[in-house]
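>>> Got a predicted model here, sequence first, then my questions.
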Amino acid sequence: MDSEDFQLAEEYFAFAIELAKKVGPMIRDAFYSEKEILTKSCTTDLVTETDQNVEKTILEAIKNSYPKHDFIGEESVAGGLKCNLTDAPTWIVDPIDGTTNFVHRFPYVAVCIGFVWKKERLFGVVYNPILNEMFTAFKGKGANLNDKKLKVSKEQDLGKSMIMTECGSSRDPKHLDKIFKNMQSVISAPVHAIHSLGSAACNICMVAQGGAEAYYEFGIHCWDYCAAGIIVEEAGGVVIDTQGGELDLMRRRIIAANNMSVAKSLSNVIVEQMELPRD
C-alpha cells in the first residue's frame, strides 16, 4: 500500500474515533435503561434495539462520508446482507460487542470499528463507553488506551499465563463438548487461570494492556476481533489461527497473545480444532 493510501487511511482512522465517541452516549444511556431483548440464531444469541440503532448510525455516517466504501456489520449480516470481504476499503463493525453483558449491565461492552483495505487490516477502534476506555491502533504506529501507550505482558511461559476465552452463545451439545474439552486441556497445561469478560474485543484488549497473556475462541465473527486484533498486534502481541498458522479473518477462530511463544504453546494444547461456516 502506497503512502497516499496510508494518508487516506489516517483520515478514516480519525473519523472512526469520532464515530465511536458519537455512538458511545447511545450505548451508555441505554445500558442503564430498560431494554427490549430479541434473539437471533438461538435463545442465548441476544440483540437489542440499541445494537440495531448504533449500527444504523455508524452505517449512515460512513455512507454519507465515504459512499464508495464497503461495510460489514453484525446486524446488517444478521438481517440478510452478505459478508463479502473484497479489496475495497471496508469497515467491519460490531455495534455492541458483549450484548449479553449489555443486557445484564455487566460493564464489559464495546463498539468495535475495524478497517480493512486490499485485505490488509489497517486500524481498529474499540470503545467501552461504560468504563470510558478508548482503545485505538493504526498499523505501524502503536496502540493506545485513551492517551496511554499499550504494551503486552513480557511473560514467555504458558504455564505462568492468564488465558481469556468464552463458551459462546451456542448450546449445541456437540459444540459445547468441544469447548469444554479445550478448556480442560488448557487449564491442565497448566496455566495460571482461565477468565472470561463476555466480549471478544474486551478479552483481546485485556491482552493488549498486559492484563492477560492470551485469548482464544472458536465461533466468533470478523466483527468481533477485526478491530481488537490490530490493537493487540500494535501493543506488541500477535494474532494467529488456532492451529498456529496465519490468521484468516473470515475463518471465525483466533488466538491473540502477548508473543508467539505463548501463542504457539496455546495452539499446541487446543485439542479440538473446530471448522465453522466462514463469514
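Alright, I've got the coordinates.
>>> make it CA atoms for all contacts and neighbour counts henceforth
OK.
>>> how far away is S76 from E246?
From S76 over to E246 the distance is 27 Å, taken as Cα to Cα, to the nearest Å.
>>> Looking at these two, which is more packed in?
Between S76 and E246, counted using other Cα atoms under 10 Å, S76 has the larger neighbour count: 18 against 11.
>>> Now do the helix or strand hosting that one: which elements does it pack against?
Per DSSP states H and E, S76 falls inside helix 74-78. Other elements packing on helix 74-78 under the criterion 3 or more Cα pairs under 8 Å, 6 or more residues apart in numbering; DSSP states H and E are helix 49-65, strand 90-97.
>>> show me the contacts for the most centrally placed residue in the chain.
The residue at the geometric middle of the chain, judged as the C-alpha nearest the mean C-alpha position with Cα atoms, centre = their mean, is Y225 (2.6 Å). Residues in contact with Y225 (Cα atoms under 8 Å, 6 or more residues apart in numbering) are A200, A201, I204.
>>> at 6 Å what do you get?
The neighbours of Y225, taking Cα atoms under 6 Å, 6 or more residues apart in numbering as the test, are A201.
>>> Pretty sure it sits in a helix.
Yes - applying DSSP: H, G, I helix; E, B strand; the rest coil, one finds Y225 inside a helix.
>>> what's the angle from the helix ranked longest in the chain to strand 90-97?
Counting residues, the longest helix in the chain under DSSP state H turns out to be helix 3-31. If you take axes from the mean of the first three to the mean of the last three Cα atoms, to 10 degrees, helix 3-31 sits at 20 degrees to strand 90-97.
>>> Helix 3-31 to helix 49-65, inter-axis angle?
Taking the same axes, to 10 degrees, one finds helix 3-31 and helix 49-65 inclined to each other by 150 degrees.
>>> ok, second structure coming up, stack it against the first:
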Amino acid sequence: MNPENKVPYVVSGKSFTAVAINCAAKAGEWIKSKLGMYKELNTKYSPHDLVTEVDKGAEQMIRKLIHTHFPDHAFLGEEGVEPGPAASAEAVESVKDAEYVWIVDPIDGTTNFVHGFPFYSVSIALAHHGEVIVGVIYDPSRDELFVAEKGKGAYVHGKRMSVSHETSLADSLVGTGLPADRDFALPLNLMSIQAVAPHVRNIRTAGSAALHMAYVAAGRLSGFWEIGLNAWDLAAGSLLITESGGTLTDIHGNPYHLAVRHPVASNGRIHNELLATLKASGAAQSV
C-alpha cells in the first residue's frame, strides 16, 4: 500500500492483472485506430443500442488473448450475449458456478465511439467464484488505465486512487446515464434524475457507465447510479470503487453481486442520502 503515491504500482509477469492490462491496452489502441472508420453500424435491443464490427472485433481479440494464457477460464462478453435484460440475466446465471470468469465490455460507450465523442472505454474484470478479484478499465482517448486488485488497492497512472470527500449531496457532482431501453429503464432513470438534480451540485451523463464508475473511484465524481445495466458494465468498476474506499450497492442498498442491474455507487459518505433520494423518486419501488 502506498497512500502517499510516491512509488508507482507495477504489475509484472503473467498474473491475472497483467493479462487484463495487456488485453485492455491492446484492444483500446486498436479501437482508437478505428475511430471514424467503422464500416457497419447495427442496433441491438433498441434503435439506441448500437454495435459496430469494432465492438465485435475487440471482444474477439480480448477473448483470444485471455484464452491463450487461461484456456480453462469462462468468458462473459457483451457481444456474445443476445440483447435484452432476460438474456443478460441468463448469461450471468450460466457462469455462476465457474471458478474463474472474465467479464468483458469491449467498448463501453459505443454511441460515443460512433459519434467521435471521446468518452468510451474497455472494461475487463475477473471473478473468482463470483467475487471480482481484478478490475481494469482503459480509456484510449486519454490513455488512462484504471487498475484494481482485490485487497491491493486501485490505481490510475500507477498512483493510488481514493474516493472524494464530499459528505452531502449538495456538494456533490454525480453521474448517471440515459439507458438504451426506452420502454422500461429510461423512464425510471429520468424519474430518478428529476428527483436527484435539485439536491446535488450537478449531474453528468457522459455515456460510459464503466468510466463513470472509474471516476467515482478516482474522486472525480462523488456518486453514480443507473437503472438497467449489466455485469459487463459494472464488474471492473465495482472493484475499483471498493478498493478506493467507496461503496457500491443495488438501488435498494443491498450488497453488489454480478447479477445487480440497478447500481448505486458513491464515496460512501453520501451513499445513504443518495439511496434515500432515489427511493423517494419512486424509481427504486419499480425495480
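Noted; the coordinates are in hand. No experiment lies behind these values; they were computed from the predicted model shown.
>>> before we move on, back to that, list the buried residues of the longest helix of structure 1.
By 16 or more other Cα atoms under 10 Å, the buried positions in helix 3-31 of structure 1 come out as 9-10, 12-13, 16-17, 19-21, 23-24, 27-28, 30-31.
>>> could you point out which element follows that helix?
Heading towards the C-terminus - elements assigned by DSSP H and E - helix 3-31 of structure 1 is followed by strand 37-39.
>>> equivalent range in structure 2 for that next one?
Following TM-score structural alignment, the aligned partner range for strand 37-39 of structure 1 in structure 2 is 41-43.
>>> And the matching stretch against structure 1, how far off on average?
Stretch 41-43 of structure 2, aligned to structure 1 and superposed, deviates on average by 0.8 Å (mean Cα distance after the TM-score superposition for structure 1).
>>> chain center to that stretch: distance?
Here stretch 41-43 of structure 2 shows a centroid-to-chain-centroid distance of 22 Å under the convention Cα atoms, centre = their mean, to the nearest Å.
>>> Flag every buried residue along that stretch.
Those would be none for stretch 41-43 of structure 2, no buried residues there (16+ other Cα under 10 Å).
>>> Kindly report the same for stretch 46-64 of structure 2.
49-52, 54-63.
>>> How about stretch 152-165 of structure 1?
Using 16+ other Cα under 10 Å, the residues of stretch 152-165 of structure 1 that count as buried are V152, S153, E155, Q156, L158, G159, S161, M162, I163, M164, T165.
>>> Could you find the counterpart of the second one in structure 2?
In this case it means S153 of structure 1. Aligned against structure 2 by TM-score structural alignment, S153 of structure 1 finds its counterpart in S164.
>>> count of neighbours near the closest residue to its match other than its chain neighbours?
Counting by Cα to Cα, 6 or more residues apart in numbering, G219 is the residue found nearest to S164 of structure 2 once chain neighbours are left out, at 4.1 Å. A total of 22 residues lie near G219 of structure 2 under the criterion other Cα under 10 Å.
>>> ok, now E93 of structure 2?
Other residues near E93 of structure 2 number 12, with proximity taken as other Cα under 10 Å.
>>> excluding its backbone neighbours, what's nearest it?
Nearest residue to E93 of structure 2, sequence neighbours excluded (Cα to Cα, 6+ apart): A259, at 7.9 Å.
>>> Double-check that the one you found belongs to a helix.
No - the secondary structure assignment for A259 of structure 2 gives coil rather than a helix, going by three-state DSSP.
>>> And it, how far from P179 of structure 2?
17 Å.
>>> just T242 of structure 2 next, same as before
Taking Cα to Cα as the criterion, T242 of structure 2 is separated from P179 of structure 2 by 24 Å.
>>> Report the buried residues of stretch 251-271 of structure 2.
For stretch 251-271 of structure 2, the neighbour count (16+ other Cα under 10 Å) marks 251-252, 256-271 as buried.
>>> Let me see the ranges of the helices in structure 2.
Shown for structure 2, the helices assigned by DSSP H span residues 16-33, 53-69, 85-94, 110-115, 185-196, 209-217, 231-243, 271-281.
>>> So which of those helices is nearest I133 of structure 2?
Comparing these by their distance to I133 of structure 2 (Cα to Cα), the top pick is helix 231-243, with 7.3 Å.
>>> what span of structure 1 lines up against that closest one?
So in structure 1, the equivalent range for helix 231-243 of structure 2 is 222-234, judged by TM-score structural alignment.
>>> ok, average deviation of the matching stretch from structure 2?
Here stretch 222-234 of structure 1 is compared with structure 2 after superposition; its mean distance to the aligned residues, by mean Cα distance after the TM-score superposition for structure 1, is 0.8 Å.
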